[in-house]
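In: quick one: sequence and predicted model below, then my questions.
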Amino acid sequence: MTRRWGIAAAMLVAAVLFAVLAATGDTPAVNVVLAVFFGVLALLFSPRAFPRSVTDAEARSGDRPIVYWRPGCPYCLRLRTVLGRDAKRLTWVDIWADPAGAASVRAVADGNETVPTVIAHGEAMVNPDPARIKTLASARR
């Protein structure tokens, strides 16, 4: 649990610190901008920025493409951003919350936990081009 929320919590602490400095410091405008910046980062790096994660077993029982991800991963965040609303057309598995999901990633990524890893139609794609996954998700309409 700590590992999943650690980066977001650190960003939130920084945002609060800069907010306090904005209220008491010499350069309030700069500190307000930094507080907002770190607050946005806290939201983006939290698990809440992604669709609800399921277990690896649940994901494999369905027919949707599976996206293996982890909180704090900038490549996962890039993929999630590019997908936009189409992200809900895919099944998401947080490898930090599900050890079986991490094992599935290691099985197709030469023993590494490289994310995002997408499995669709029996093909595994390690850190794929987000545009390719966007096309794949859009085709599921």
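Out: All right, it came through fine.

In: contacts and neighbour counts: CA atoms only from here.
Out: Fine.

In: buried residues, the helix or strand encompassing Arg132. List them.
Out: Per DSSP states H and E, Arg132 falls inside helix 130-138. Neighbour-count burial for helix 130-138 flags 130, 133-134, 136-137 (criterion: 16 or more other Cα atoms under 10 Å).

In: packing partners for it?
Out: helix 74-83 (3 or more Cα pairs under 8 Å, 6 or more residues apart in numbering; DSSP states H and E).

In: what does the helix or strand following the helix it packs on rub up against?
Out: Once the chain leaves helix 74-83, the next helix or strand it forms, by DSSP H and E, is strand 91-94. Contacts with strand 91-94, where a contact means Cα atoms under 8 Å, 6 or more residues apart in numbering, come from 51-56, 59, 64-71, 101.

In: spatially nearest residue to Ile66, not counting backbone neighbours?
Out: In space, not counting the residues next to it along the chain, Ile66 is nearest to Thr91; the distance is 4.7 Å by Cα to Cα, 6 or more residues apart in numbering.

In: filter the contacts of strand 91-94 to the buried ones?
Out: Among the contacts of strand 91-94, the ones that count as buried by 16+ other Cα under 10 Å are 51, 53-56, 59, 64-71, 101.

In: how close does Ser46 sit to Cys73?
Out: Counting by Cα to Cα, to the nearest Å, the gap from Ser46 to Cys73 is 10 Å.

In: structure B:
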Amino acid sequence: MTRAWALPTLFLLCGIAVAGLTFRENPGEAAVILLVLALVAVAHSPLVFPRVTGAEEARRLGAADGRPIVFWRPGCKYCLRLRARLGRDADRLLWVDIWRDPAGAAVVRAVNDGDETVPTVFVAGRPHVNPEPAWVRSQLPPPA
């Protein structure tokens, strides 16, 4: 779990340090720097992703209702891109953080020649590495 928060914490600490150095000369600039780096920290944190599911639970739920499963990790710009472009539809997928779930990481390595390439999206049991968000949206089952 600490691994998932390392990058956001680094962004936040850098923001605090830079803002502290520039505060005396320009408090407004320091506030903007801190705000920007705090927003970058939040964007790279697990907070912007829907509820995280374990790999086994995601497999069970996906088989039951046909939802795609997204294997991701914090700090991945491609995962963030997918999440952002899906918008509200992101809640209709199952999300597995491979840094929190070793079984999820093993699934990703198994389909990517030993690499932890994310996002890896499973639709109907077939893996798709870094698919287009529009395609992922088209694979969603109709809302209940």
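Out: Alright, I've got the coordinates. For clarity, every value in this text was computed on a predicted model and none was experimentally measured.

In: ok so, going back, neighbour-wise, which of Ser46 and Cys73 of structure 1 wins?
Out: Ser46 (20 against 14; other Cα atoms under 10 Å).

In: which one is that one nearest to, not counting chain neighbours?
Out: Among residues not flanking Ser46 of structure 1 along the chain, Ala8 sits closest, at 5.1 Å (Cα to Cα, 6+ apart).

In: any idea what the one you found aligns with in structure 2?
Out: For Ala8 of structure 1, the aligned position in structure 2 is occupied by Pro8, per TM-score structural alignment.

In: host element of its match?
Out: Taking DSSP H and E as the criterion, Pro8 of structure 2 maps to helix 2-22.

In: that helix: how far from the chain's middle?
Out: Between the centre of helix 2-22 of structure 2 and the centre of its chain there are 19 Å (Cα atoms, centre = their mean, to the nearest Å).

In: how about the residue located most distally from the centre of structure 1, what does it touch?
Out: Distance from the C-alpha centroid of structure 1 peaks at Asp26, with 36.1 Å (Cα atoms, centre = their mean). If you count contacts by Cα under 8 Å, 6+ apart, Asp26 of structure 1 has none.

In: tell me the secondary structure of it, please.
Out: Following DSSP: H, G, I helix; E, B strand; the rest coil, the label given to Asp26 of structure 1 is coil.

In: with Val96 of structure 2 as the reference, measure out to the nearest residue to Pro46 of structure 2 once chain neighbours are set aside.
Out: The shortest distance from Pro46 of structure 2 to any non-neighbouring residue, by Cα to Cα, 6+ apart, is to Pro74 (5.9 Å). The spacing between Pro74 of structure 2 and Val96 of structure 2, counted by Cα to Cα, is 11 Å.

In: over to Val40 of structure 2?
Out: 22 Å.

In: who has more neighbours out of those two?
Out: Val96 (29 against 16).

In: I'd say the match of Ala8 of structure 1 and Val40 touch.
Out: Yes: between Pro8 of structure 2 and Val40 there is a contact at 7.5 Å, judged by Cα atoms under 8 Å.

In: what residue of structure 1 takes the place of Val123 of structure 2?
Out: Under the alignment (TM-score structural alignment), Val123 of structure 2 pairs with Ala120 of structure 1.

In: test my guess that that match contacts Ile66.
Out: Yes: the pair Ala120 of structure 1 and Ile66 passes the contact test of Cα under 8 Å, sitting 6.5 Å apart.
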